[in-house]
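Visitor: mind folding the following:
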Amino acid sequence: MTAWIPLLSRRLNQLAGGLAMVLIIYITGHILLEIGLRLAGLSTYVLDEFVGYGVATMTFLGLGYCLERGSLIRVKLLVDKLPSRWHWLPELLTTLVALFTFSTLAWIWGKNVWRSYQRGTTSDTLAETPLWLPEGMVWLGMVLLCLTLLAHALTLFTHTDDKQGAR
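Guide: Next comes the predicted model:
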């Protein structure tokens, strides 16, 4: 019944991971362009701002992708002391705590994004970037991470019954 959640999470994380990779290329290109322009005494005047937005977006969009692939740092000091059939329990508990924490952060951050949109808040730079755009991308990354954590928790919970029945 909930098998579609991990599939949706996986597909959205692939898309977000692809976007994060494109942002790496953009950041590299913008830095190289700025170097070339500065050699000629010119500048885009937005390097710091746009690269900062790109790094924040890339970081948060990549979190779910990394979690899904087991690329985030995990400390298994306590888990390794448990019998292998119980390894799922602390992982489920930490996943649920992380889901609660990031859901709360995403809720608060989402309200901030909405406020920036409603007020038309812009950056204090030459570009006057509407702040809801980079803030919204960070929020999207948080939501994708929450979806990935939910999918992981559901997978742990549903596969636990299979593991218990096999023993």
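Visitor: going forward, measure contacts and count neighbours with C-alpha atoms only.
Guide: Fine.
Visitor: show me what contacts the residue nearest to residue 130 when sequence neighbours are not counted?
Guide: In space, and not counting its chain neighbours, residue 130 is closest to residue 122: 4.3 Å by Cα to Cα, 6 or more residues apart in numbering. Contacts for residue 122 (Cα atoms under 8 Å, 6 or more residues apart in numbering) come out as 128-131.
Visitor: could you measure from residue 122 over to residue 46?
Guide: Distance from residue 122 to residue 46, counting by Cα to Cα, to the nearest Å: 14 Å.
Visitor: one more: residue 2?
Guide: Counting by Cα to Cα, the gap from residue 2 to residue 46 is 45 Å.
Visitor: cool, residue 161 as well?
Guide: 54 Å.
Visitor: the more surrounded of the two?
Guide: Neighbour comparison, residue 161 and residue 46: the larger count goes to residue 46, with 16 against 10 (by other Cα atoms under 10 Å).
Visitor: here is the second sequence; please produce its structure so I can put it next to the first one:
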Amino acid sequence: MARLIRRGLDALYLAAGVGAALCLIAILVLIVAQMLARWTGTTFPGASAYAGYAMAAASFLAFANALNRGAHIRVSILLNAVPARMRWALEVWCFGLAAAIAWYFTYYAYWFTYWSWKFNEVSQSQDATPLWIPQSVMVIGGGILALALSDHLLHVLIKGDHRITRDLVDQSMGE
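Guide: As a prediction, this is how the structure comes out:
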């Protein structure tokens, strides 16, 4: 059962990373379409707003995958300089605090999105997109990050070490 959950979580983190990559491709397509529209003398109303939504979605969807691949900033030099027991305590404290903040953010982002939906808020730009749509991606990405941080916290508590793969840049700094 634990192996199935592990594979499911890893697939979720990877899917979020793929979703972030697709959002970056969508930004490219939107910018090129806006350029073509200008060159042909037509307009593409809302293109910049859609690109902004895609950028926010790419950011939030990429958080968990980036965490698992070691792309987030960590103070490894401090963690490597302390004894093993102190390192474990620091890892628990860092993952615990980060998970609590991420869950707190996700909770309030959910309610923010809910009230945007409830009051039918739309963007102020030409596209008049219902704001709950791009905001919901923020909630999903924040929830996946909170889940990933909680996953790492549990792994540190149970196994004694996190599951973050070491980035090549981190390895090349003499650690």
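Visitor: overlay them and tell me the TM-score.
Guide: After superposition, the two chains reach a TM-score of 0.89 (TM-score structural alignment, normalised by the length of the first structure), with 161 aligned residues with a Cα RMSD of 1.8 Å.
Visitor: on that earlier part again, buried subset of the contacts of residue 122 of the first structure, written for ChimeraX?
Guide: To isolate in ChimeraX the members of those that are buried, counting by 16 or more other Cα atoms under 10 Å, one can use:
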select :129,130,131
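Visitor: checking the contacts of residue 122 of the first structure against the second structure: which ones persist?
Guide: Contacts from the contacts of residue 122 of the first structure that recur in the second structure, judged by both residues aligned by TM-score structural alignment, their matches' Cα atoms under 8 Å, are 128-131.
Visitor: from those, which is closest to residue 8 of the first structure?
Guide: residue 131 (28.3 Å; Cα to Cα).
Visitor: distance of the nearest residue to the closest one once chain neighbours are set aside from residue 50 of the first structure?
Guide: Nearest-residue entry for residue 131 of the first structure: residue 122, 5.2 Å, with adjacent residues in sequence omitted and distances by Cα to Cα, 6+ apart. Distance, residue 122 of the first structure to residue 50 of the first structure, by Cα to Cα: 13 Å.
Visitor: residue 108 of the first structure too?
Guide: 24 Å.
Visitor: look at these two and report which has more neighbours.
Guide: Between residue 108 of the first structure and residue 50, counting by other Cα under 10 Å, residue 50 is the more crowded of the two (17 against 12).
Visitor: distance of the more buried one from residue 43 of the first structure?
Guide: 13 Å.
Visitor: and stretch 15-30 of the first structure against the second structure, how far off on average?
Guide: For stretch 15-30 of the first structure, the mean deviation from the second structure after alignment is 1.0 Å (mean Cα distance after the TM-score superposition for the first structure).
Visitor: chain center to that stretch: distance?
Guide: 14 Å (Cα atoms, centre = their mean, to the nearest Å).
Visitor: name the residues of that stretch that are buried.
Guide: Neighbour-count burial for stretch 15-30 of the first structure [16+ other Cα under 10 Å]: 16-20, 23-24, 27, 30.
Visitor: what's the closest of the residues you listed to residue 67 of the first structure?
Guide: residue 17 (11.4 Å).
Visitor: nearest spatial neighbour of that closest one, skipping sequence neighbours?
Guide: residue 62 (5.5 Å).
Visitor: tell me the residue furthest from the middle of the second structure?
Guide: residue 41 (37.3 Å; Cα atoms, centre = their mean).
Visitor: may I ask you to confirm that that residue belongs to a strand?
Guide: No: assigned with DSSP: H, G, I helix; E, B strand; the rest coil, residue 41 of the second structure falls outside any strand and is coil.
Visitor: now for the residue most central in space within the second structure: which residues touch it?
Guide: Geometric centre of the second structure, nearest residue: residue 63, 2.5 Å, by Cα atoms, centre = their mean. Applying Cα under 8 Å, 6+ apart to residue 63 of the second structure gives the contacts 17, 141-142, 145.
Visitor: do that again at 10 Å, thanks
Guide: 13, 16-17, 20, 71-72, 141-142, 144-146, 148 (Cα atoms under 10 Å, 6 or more residues apart in numbering).
Visitor: residue 23 of the first structure and residue 13 of the first structure, how far apart?
Guide: 15 Å.
Visitor: before we move on, what about residue 48 of the first structure?
Guide: Distance from residue 48 of the first structure to residue 13 of the first structure, by Cα to Cα: 27 Å.
Visitor: same question, residue 94 of the first structure
Guide: Residue 94 of the first structure is 21 Å from residue 13 of the first structure, by Cα to Cα.
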